[in-house]
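Visitor: after the sequence you'll find the predicted model.
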Amino acid sequence: MTGRRRLYWQVGITLAVLVAAVGMLASHRATLDSGTDQLAAADGEWLLLACLAAMATWVCAAVAQQGAVAERLPRGRLVAAQFAACAANHLLPAGAGATVVNLRFLTRCGLSTRRSATALAVKAAVGGIVRCVLGVALLVTSPGTVRLSARVPHVLLLLPVAVGVVVLAVAVSGRLRRAAGRAFADVRDVHRVRARACALWGGSVAFALLHAGVVVAVVHALGLALPTGRVVMAYLVASGAAALLPTPGGLGSLDAALALALTAAGVPGQTAISAVLGYRLLTGWLPMAPGLLVLGLLVRRSAL
């Protein structure tokens, strides 16, 4: 009953966010139409480069997933599973689609449910760490990439507080302490082999940079010579903000956050919408149908 209630809450939140997103788009229909026209007249070579970067993200996701487990996974089916997970991720809230597909795939490869869930958690944690490190590295190497407001230091102070709360909860709860101990044991096993650690971290870094590269290429295709670091920072900030809202594939949340971040980075409003549409087209909408076909094929062959 609890699981069903949680599902109802997730679906309700998802529908609320989607309705809000549709309402926002309807109120800015003229701007949306102009953005679509700009995207239709964009540079084809830059769009091709963006398409190749989007396709490479599935390979990087497969490399990172292989690095998160000790067992050797079948390469072809692993890449196909990431492609199918990308499509499923746009149908269920809060990344649940990708989690379900990958969890099923790992258990079919012989891993226990606990170890499969731990591997997915390790991959997700490394992905979040990588995005934070990339953002900090951009701020350090290019201080002019973003304009920090006076509130940013106060916001940054909340990070150690949040970490402290999590550590305290783990220390107090015996069940959480045992789960954390098993997770740390699996993490140590992964990092004992250098090749696995390189695959996990390298694949996660490449995955984040390639997604940012899709946005960079789309922005250039629209004829804007914006500094690459500024666009990458806009994507990192937007993807981090979108993770807080449980919408399918970040639909609505990532779109709004990315449009706002690009506008703050110096992209005109209509062009920012065009860039978001191009990013969505290449990473979500175009791969949707073939991804679902691959998903059905994997299920039929008992790979999921």
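Guide: Nice, I can see it.

Visitor: from now on I want contacts and neighbour counts done on CA atoms only, so please keep to that.
Guide: Fine.

Visitor: separation between the most centrally placed residue in the chain and Arg194?
Guide: Centroid-nearest residue in the chain: Ser239, 6.5 Å away (criterion: C-alpha atoms, centre = their mean). Using C-alpha to C-alpha, to the nearest Å, Ser239 is found at 29 Å from Arg194.

Visitor: again with Ala80
Guide: 25 Å.

Visitor: likewise Leu52?
Guide: 29 Å.

Visitor: ok, back up a step: is it true that the residue nearest to the centre of the chain touches Leu254?
Guide: Yes. With contact defined as C-alpha atoms under 8 Å, Ser239 counts as touching Leu254 (6.2 Å).

Visitor: now Ser302, what's its secondary structure?
Guide: Here Ser302 is recorded as coil under DSSP: H, G, I helix; E, B strand; the rest coil.

Visitor: burial of it, as a residue count?
Guide: Number of residues near Ser302 (other C-alpha atoms under 10 Å) recorded here: 10.

Visitor: contact partners for it?
Guide: Going by C-alpha atoms under 8 Å, 6 or more residues apart in numbering, Ser302 touches Arg108.

Visitor: redo that, cut-off 6 Å
Guide: Counting by C-alpha atoms under 6 Å, 6 or more residues apart in numbering, Ser302 touches no other residue.

Visitor: want to compare, so here's the second one:
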Amino acid sequence: MTSPAGLATGAGRRRAYGHTAVCLAVLTCAAYLTRRHWPLLETGALRLAVADQGWLLVGATAAVGTWAASALAQQGAVIRPLPGGRLVAAQFAACAANHVLPAGLGAGAVNLRFLMRCGLPPGRSASALAVKATAGVLVRAALIAALAPFCPGLLRVPHVPPAVLVAALAAVVLVAGLLASPLWPRCRAALATVLADIRAVHARPHRAAALWGGSLGFAALHSLVLIAVTRAVALPLPPARVALLYLAASSAAALLPTPGGLGSLDAALGLALTASGAPAAVAASAVLGYRLLTVWLPLVPGLVVLGMLIRRKAL
């Protein structure tokens, strides 16, 4: 007879295999599209090479600010004070790890381990990550709702194919089955822990301000990176429109579990910019510039910081 621990291990392996399969499928599609559109990407890279260096510096500064904003939001999700320097370093390392493992698993694992090293129990650490993630989703939704009236007609309700409706119905049936399964008491207990942590955070105004301010700053600074890159490559789109396109594209790309949105975010941003009237080559330059500042340049230093934190037993 299989033990509960064995069942949990098997389920974890199946989920990991599923995530890996989806990730490989998306990356294969991204590689195919890259090969097919290589001349366009090459033109975009050449345009980026002669872009305005001042605006690229603004974008790089905003990219650095995202790590501080992420650290502020994480501190806001935790009642206990966290060591500030190590917290920012952990966010930098988590950003690099997030581009190695699929579906945000890298950043989640780094932050979970960091919070546990700071003395939080595993359950409370996971709950703090859930509080931070929930605040991030709500902030993005609020920003999209605030920017949409200034860009009328930009966001349209897409046609929903029957396959999506079938998938949604299957998800509803799955949730209903979960509610009727023996696992529901455990899920309810975890949800109660998260809600208790949310109430505890909002009982302290400075923690609530850090949570929501950091979440807002994180989304706004990422939008600013893309705005600065579009200015650097002379893409004539208003900043509010670029910010709305980024928020919508990144929210859509989050549905595909690739490392750091690799492939999914690039395609979503490129399609959003071209659909908004940008020439294909200039849109490719903007996407490449955004990825250069937020992924490729910080990747190796971030992995180095990750290794240092592990050696110093901060993770």
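Guide: Received it, and whenever you're ready, just let me know what you need. Everything numeric in this text was worked out from a predicted model, so none of it was measured.

Visitor: looking at Ala80 and Arg194 of the first structure now, which is surrounded by more residues?
Guide: Ala80 (19 against 11).

Visitor: secondary structure element for the more buried one?
Guide: helix 75-88 (DSSP states H and E).

Visitor: what sits up against that helix?
Guide: If you take C-alpha under 6 Å, 6+ apart as the criterion, helix 75-88 of the first structure is touched by 58-59, 62, 97-98, 101, 288, 291-292, 294-295.

Visitor: residues contacting Asp197 of the second structure?
Guide: Neighbours of Asp197 of the second structure in contact, by C-alpha under 6 Å, 6+ apart: none.

Visitor: relative orientation of the next helix-or-strand element following the helix holding Ala80 of the first structure and helix 75-88 in degrees?
Guide: Heading C-terminal from helix 75-88 of the first structure, the first helix or strand you meet, by DSSP H and E, is helix 96-108. Here the directions of helix 96-108 of the first structure and helix 75-88 differ by 150 degrees (axes from the mean of the first three to the mean of the last three C-alpha atoms, to 10 degrees).

Visitor: the next helix or strand along the chain from helix 96-108 of the first structure vs helix 96-108, what angle?
Guide: Next helix or strand after helix 96-108 of the first structure toward the C-terminus (DSSP H and E): helix 113-141. Counting by the same axes, to 10 degrees, helix 113-141 of the first structure lies at 130 degrees to helix 96-108.

Visitor: what element comes up after helix 113-141 of the first structure heading to the C-terminus?
Guide: Moving toward the C-terminus from helix 113-141 of the first structure, the next helix or strand (DSSP H and E) is helix 152-172.

Visitor: for that next one, give me every contacting residue.
Guide: 176-177.

Visitor: list the buried residues in that helix.
Guide: Within helix 152-172 of the first structure, the residues that count as buried by 16 or more other C-alpha atoms under 10 Å are Val170.

Visitor: kindly report the same for stretch 126-134 of the second structure.
Guide: 126-133.

Visitor: same check on stretch 292-306 of the second structure?
Guide: 293-295, 298-299, 302-303, 305-306.

Visitor: how about those residues in CSV, adding distance to Thr230 of the second structure and secondary structure?
Guide: Shown next, in CSV, are these (distance: C-alpha to C-alpha, whole Å; DSSP: H, G, I helix; E, B strand; the rest coil):
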residue, distance to Thr230 of the second structure, secondary structure
Leu293, 13, helix
Thr294, 14, helix
Val295, 17, helix
Pro298, 20, helix
Leu299, 22, helix
Gly302, 25, helix
Leu303, 28, helix
Val305, 30, helix
Leu306, 31, helix
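
Visitor: this completes my enquiry, with thanks.
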